[in-house]
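**Q** model this:
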Amino acid sequence: MLLYERYRLAGHFFSSQFSELITKLEQLRNVPICDPIVQLSVEAPALPLISWLSAQTLYPKIYWHGRDRNEDVAAIGSCKTFYFADQVDDNALAQIYQQQRNKTNHQDIRYYGGLAFDRTVECWPEFGRAHFILPRIELRRSGNHVRVLVNLNFENGEPEDEIQSALNAIAMVQKPRPLSPPNKLNLMGRSDLPNFARWKELVEQVTQANFIKSTPKVVLSRHSQIDVDDNIDPWTVLACWQGRNPNSFQFGFQFSPERAFISCSPERLYLRRQQELFTEALAGTTVRGLNPEEDNVLAQALLDDIKNSHENQLVRKHIVDVLTPLSQYVGADEQPKIFKLNHIQHLHRAIRAQLKPGVSDFELLRALHPTPAVGGLPRDAALNFIRQREGYARGWYAGACGYLNHHESEFSVAIRSALIEPRRINLFAGAGIVAGSDPEAEWQELENKLATVLSILIDF
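**A** Next up, the predicted model:
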């Protein structure tokens, strides 16, 4: 009861719910535990989950909000972790996860995490080339209801130790605090890698006739390091970003106080429900108009543009080709539609598939990631060019972030993203380079893609 008293004095919004979970945890001490992973759950009223997450002091901290679903998730702590700091063995990772899935297929267990863009090169500290976590505590909101979940891992060690770890995590939970829009920061410095001169050289190399014959598309990207005069709360930034681009995936991973990766990405890698798969070709970009009439003119010009249409068609064809061996059926939109965001609009084609029995999430990740929308075509040739010439390691930018579950898994492509460090925000943006690409126009496209998040942080 001491733990509950400590919790109750904090005046937390969910005091009765956590009291109920503490009672359930205490009851586990008196019953035989047969399942290796146990999940406890109680219902609670809704609250803004990002404000709750921002107040927490237990790491890791995870947030996930799907693009077109009325659900978001905030999670803290770790019950079980799959972490690959160095070379990722896809087969080993798939085997480990399959073993876990076989043990927990009757529960709503989710592993949240991500894969780096390029799993053959060094990644950021704490993130690794692949990192998935079964959180200790999850809050899942659907509509006006929240489920508070506590996960326990009884695979190794004494059950009493695991129960006590869960109780200790509950004791650390803090009450939510309101989030205000972040104060505008003073820009202390900015550096771009590659800089414009190098960018121009790279675009010219990629658009040479001999290169285009073998590698028709390379997605070049830029890392912009923005130094400011104060620290940045990643969850405040993500909440503002979410408000400006609601038609996006919003997610964040913070494995320690020093570093957080957040993204407001329009792009789905895939959504799998049982054996049904939903994915898309999202490539080809223009700006939004200043009024509805101009916006429609720009959208129609994008639909009519040969270069952008060709780029989108390349992505569509590649995805259909790699899904065909894994699927009983694959269907894709013949003509692109317009997908609108706050500052830009994209060409979009929906793709659907019925997977063959037994196809796993890791087979899908291996087939689809990275897509031509963030790497290029052919994939291996484009990735090799990026690896050798781009000048920096992308880390989780343009990686695959989401969650794994027995019945349903969903991943987003981590574009429109930021790595936040003390007094620094690292921003990333890319552009697909094909025949006819202009270096200056593509450089401006990078600026357009950063406009929303920069406007949140800095007065220009």
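
**Q** please count neighbours and contacts with C-alpha atoms only from this point.
**A** OK.

**Q** quick one: what helix or strand has Val219 in it?
**A** Assigned by DSSP states H and E, Val219 belongs to strand 217-228.

**Q** gap between that strand and the chain center?
**A** 17 Å (CA atoms, centre = their mean, to the nearest Å).

**Q** touching it from outside, list them.
**A** 185-194, 206, 311, 372-378, 382, 385-386, 390, 392, 423-435, 446 (CA atoms under 8 Å, 6 or more residues apart in numbering).

**Q** show me what contacts the closest residue to Tyr270 other than its chain neighbours?
**A** Counting by CA to CA, 6 or more residues apart in numbering, Tyr270 lies nearest to Thr279, which is 4.5 Å off, once chain neighbours are set aside. If a contact means CA under 8 Å, 6+ apart, then Thr279 has 268-271, 350-352 as its contacts.

**Q** next, the second sequence, to be compared with the first:
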Amino acid sequence: MNAVLSPPKLFVRTVPLRDRAGSLVRRLPEGAALAWLSGDDGIVGWGEAARLEPEAAPAGTPPTDNSRIAQAARWFTGLLEHAEVEDEVGLPGTGLVTFGTFTFAPTSPGSALVVPRVLVGRRGDRAWLTTVTDEPVEHPEELLRPATEPRPVGPLEWRPGSLTRQEWMDAVAGTVGRIRAGELEKAVLARDAIARAQSPVDVRVLLERLRTRFPSCFTFSVAGMVGATPELLLRREGDQLTSLVLAGTRPRGEDAESDRRLGQEMMASAKDVEEHGLAVDSLRAALEPLAAELAVPAWPHLLGLANVQHLATRVHARLAPGVSALDAVAALHPTAAVGGTPTETAMRLIGEVEGMDRGGYTGPVGWLDGAGNSEWGIALRCARVDGSSARLYAGGGIVAGSDPAAEAAETESKFRVMREALADPRG
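**A** Sure, this is the predicted structure:
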């Protein structure tokens, strides 16, 4: 653990940026990139002014333990107390900002908070530059560097993940049996696949492809976790909180009629409606103790993405006084949409049958600023990028009516997001 006993003195300055044109990804230099993007808006950063990597919890820790998130909250509070902040913009994502990723399970390594040295943000017609330095900076624009052109990923070698397709379907069948026997109601099972390139993967290539193909998703890069998630765990501005629950998936149709038919089929599916309802109930139970007001729609709507469509429910809440964004993150994770129901039983089953460590996959990923504003997604449609290798993840909710072959096909649809982001379009 690299928690700082005596936080460093940081000088934080946010100034308006006159040049608002172009993709934020194009601002990033080569190297470890930090990003949270939605269409043309978002924040990107580079360099490290401060970093925390909470230790993984020891074996035997309850699977729902979120003390790593509480530790991160204390660390960021300490940084704020020792920071001198000059913010000339005053929007969410200005001032002192940290990007974060938390692992799905408390015993997994890989959680991290990173405060960048340089951050560039855009929201509508306003853009800004934030610098975080050890000494006051009179001209922060001088810390902007011309970015180099992203390098193509190049040829890839694909390798099987921790389980073969058949082994994973066998795990699904076994899980269905345990659900029908009354051991639990739902478990979300994931698979992995591995890609190897001939040289280090330039994350900027993935970010630009994901951002342009999935403008309604949140494209992210934090401490090696890179992807485009449709699932907003929470957005907080002031005391207002929004969350988006996704559970239930179908592919997009080849034409408008087949697309409509697939969506209607999902809306009428007892299996998908049950899976979605369990996820919504999980979110409601977690938020109720934190909220002064809570609004949960009675029925989901369809959310169509480029490659799949989901059952979706958008939840709104007004947080009770004293409740922070990371308090809410800790209360919400893991949702039934990524773990299962009952939560502890499902997470123990996941550890038994998946055959892999998820790391940051299906964990919270996002950002937090010094005013308490934040956006956190669930790390889905993503990969862990480490040098020239990328480990892709995809999963699905398993209930009593699940069919192993259909679940495997659903994961293939979800893998396609990162496969296509990695693939060289020239062949």
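
**Q** and which of the contacts of Thr279 of the first structure is nearest Pro36 of the first structure?
**A** Leu271 (27.1 Å; CA to CA).

**Q** next, the contact list for the counterpart of that closest one in the second structure, please.
**A** Leu271 of the first structure maps onto Arg235 in the second structure, with residues paired by TM-score structural alignment. The contact partners of Arg235 of the second structure, taken as CA under 8 Å, 6+ apart, are 241-243, 373-376.

**Q** which part of the second structure matches the helix or strand following the strand holding Val219 of the first structure?
**A** For strand 217-228 of the first structure, the succeeding helix or strand toward the C-terminus, using DSSP H and E, is helix 234-244. Mapping helix 234-244 of the first structure onto the second structure (TM-score structural alignment) gives residues 203-213.

**Q** before we move on, what about stretch 19-27 of the first structure?
**A** Alignment note (TM-score structural alignment): stretch 19-27 of the first structure is unmatched in the second structure.

**Q** now do stretch 297-309 of the first structure
**A** Under TM-score structural alignment, the match for stretch 297-309 of the first structure in the second structure covers residues 261-273.

**Q** before we move on, what about stretch 340-357 of the first structure?
**A** Alignment note (TM-score structural alignment): stretch 340-357 of the first structure is matched to residues 304-321 of the second structure.

**Q** may I see the buried residues of that stretch?
**A** Residues 304-305, 308-319 are the ones in stretch 304-321 of the second structure that count as buried (16 or more other CA atoms under 10 Å).

**Q** also stretch 17-34 of the second structure?
**A** Those would be 17, 20, 24-29, 32-34, for stretch 17-34 of the second structure by 16+ other CA under 10 Å.

**Q** which ones among these are found in strands?
**A** Within those, residues falling in strands by DSSP state E are Leu34.

**Q** any chance of the buried residues of stretch 17-34 of the second structure in JSON lines with distance to Asp87 of the second structure as columns?
**A** Below are the buried residues of stretch 17-34 of the second structure laid out as JSON lines (distance: CA to CA, whole Å):
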{"residue": "Leu17", "distance to Asp87 of the second structure": "13"}
{"residue": "Arg20", "distance to Asp87 of the second structure": "18"}
{"residue": "Leu24", "distance to Asp87 of the second structure": "20"}
{"residue": "Val25", "distance to Asp87 of the second structure": "23"}
{"residue": "Arg26", "distance to Asp87 of the second structure": "24"}
{"residue": "Arg27", "distance to Asp87 of the second structure": "21"}
{"residue": "Leu28", "distance to Asp87 of the second structure": "22"}
{"residue": "Pro29", "distance to Asp87 of the second structure": "24"}
{"residue": "Ala32", "distance to Asp87 of the second structure": "25"}
{"residue": "Ala33", "distance to Asp87 of the second structure": "23"}
{"residue": "Leu34", "distance to Asp87 of the second structure": "21"}
